[in-house]
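Colleague: just a sequence and a predicted model for now, questions to come.
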Amino acid sequence: MFVRIVKMSFHEENIPAFLENFELNKNKIRNAPGNRLLELYQDKTNKCIFFTYSYWDTEEDLENYRKSELFNTVWAFTKKLFNDKPEAWSVDKLVSIV
């Protein structure tokens, strides 16, 4: 399993539209083949910055999602709302203590 972390920064007036679109699509994204977890975070000091964490079984599962109509639709909508270039990381989860 690996984790995909995406940092996104929005114009303040676009945050409600982003959150509404995320709410409409979060279950579809979470139910994409190979997706095990989807989380959304908001920065405590800069409310315009958000992070998504998604857990995937394989890199191929993430790539299949990124080639899907769902991703293309969600990303086309979301990227219009940015005030800065998004950043993304794919990381391997080494330890989790719950």
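Modeller: Nice, thanks for sending it over. Just so you know, these numbers come straight off a predicted model, no measurement behind them.
Colleague: going forward, measure contacts and count neighbours with C-alpha atoms only.
Modeller: OK.
Colleague: all strands for this protein, in order.
Modeller: 2-9, 35-42, 49-56, 87-92 (DSSP state E).
Colleague: need the contact list for residue 33.
Modeller: 61, 65 (Cα atoms under 8 Å, 6 or more residues apart in numbering).
Colleague: mind checking how far residue 63 is from residue 38?
Modeller: Distance of residue 63 to residue 38, given as Cα to Cα, to the nearest Å: 16 Å.
Colleague: same check on residue 66?
Modeller: Applying Cα to Cα, the value for residue 66 to residue 38 is 15 Å.
Colleague: neighbour count winner among those two?
Modeller: Taking other Cα atoms under 10 Å, residue 66 and residue 38 do not tie; residue 38 has more neighbours (17 against 13).
Colleague: quick one: residues contacting the more buried one.
Modeller: For residue 38, the contacting residues are 26, 29, 30, 52, 53, 54, 55, by Cα under 8 Å, 6+ apart.
Colleague: and here's the other structure:
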Amino acid sequence: MFVRIVKMGFHEDKVDAFLDNFEEVKQNIRNFPGNRFLELYRDKNDPTIFFTYSYWETEADLENYRKSELFIEVWAFTKQLFRQKAEAWSVDKLVSLQ
């Protein structure tokens, strides 16, 4: 399993559109084959910066999602709201304490 982290910066007047759309699609993303976890975070100092954290069983699962109609539609909508280019990282989780 690995973690995908995506940082997105939105135009201030587009934040509500992003949040509304995320509310509509979050369960579909979370229920996509291979997805095990999904969270959305908002920066404490800049309310136009958001991060998604998603856990995937395999890299192939993430790639299948990225090639899916769901992702294509979500990304087409989301990227038009950006004020800066999104950044993304795929990382292996080494330690988790609860």
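Modeller: Received the coordinates, thanks. Fair warning: this is a prediction, and the values are worked out from it, not measured in the lab.
Colleague: report the TM-score for the pair.
Modeller: With the length set by TM-score structural alignment, normalised by the length of structure 1, the two chains reach a TM-score of 1.00; 98 aligned residues with a Cα RMSD of 0.2 Å.
Colleague: most neighbours of all the contacts of residue 38 of structure 1, which one?
Modeller: Of the contacts of residue 38 of structure 1, with other Cα under 10 Å as the count, residue 55 tops at 22 neighbours.
Colleague: mind listing what it touches?
Modeller: Applying Cα under 8 Å, 6+ apart to residue 55 of structure 1 gives the contacts 1, 2, 3, 4, 35, 36, 37, 38.
Colleague: look up how far residue 18 of structure 1 lies from it.
Modeller: Look at residue 55 of structure 1 and residue 18 of structure 1: by Cα to Cα, they are 21 Å apart.
Colleague: just residue 39 of structure 1 next, same as before
Modeller: Taken as Cα to Cα, the span from residue 39 of structure 1 to residue 18 of structure 1 is 14 Å.
Colleague: out of the contacts of residue 55 of structure 1, which are buried?
Modeller: Buried subset of these (neighbour count, 16 or more other Cα atoms under 10 Å): 2, 3, 4, 35, 38.
Colleague: go ahead and confirm the second one touches residue 90.
Modeller: Yes: contact status for residue 3 of structure 1 versus residue 90: in contact at 5.7 Å, counting by Cα atoms under 8 Å.
Colleague: can you get me the start-to-end distance on stretch 85-97 of structure 2?
Modeller: 32 Å.
Colleague: buried ones in that stretch?
Modeller: By 16+ other Cα under 10 Å, the buried positions in stretch 85-97 of structure 2 come out as residue 90.
Colleague: now do stretch 41-48 of structure 1
Modeller: Across stretch 41-48 of structure 1, burial judged by 16+ other Cα under 10 Å covers residue 48.
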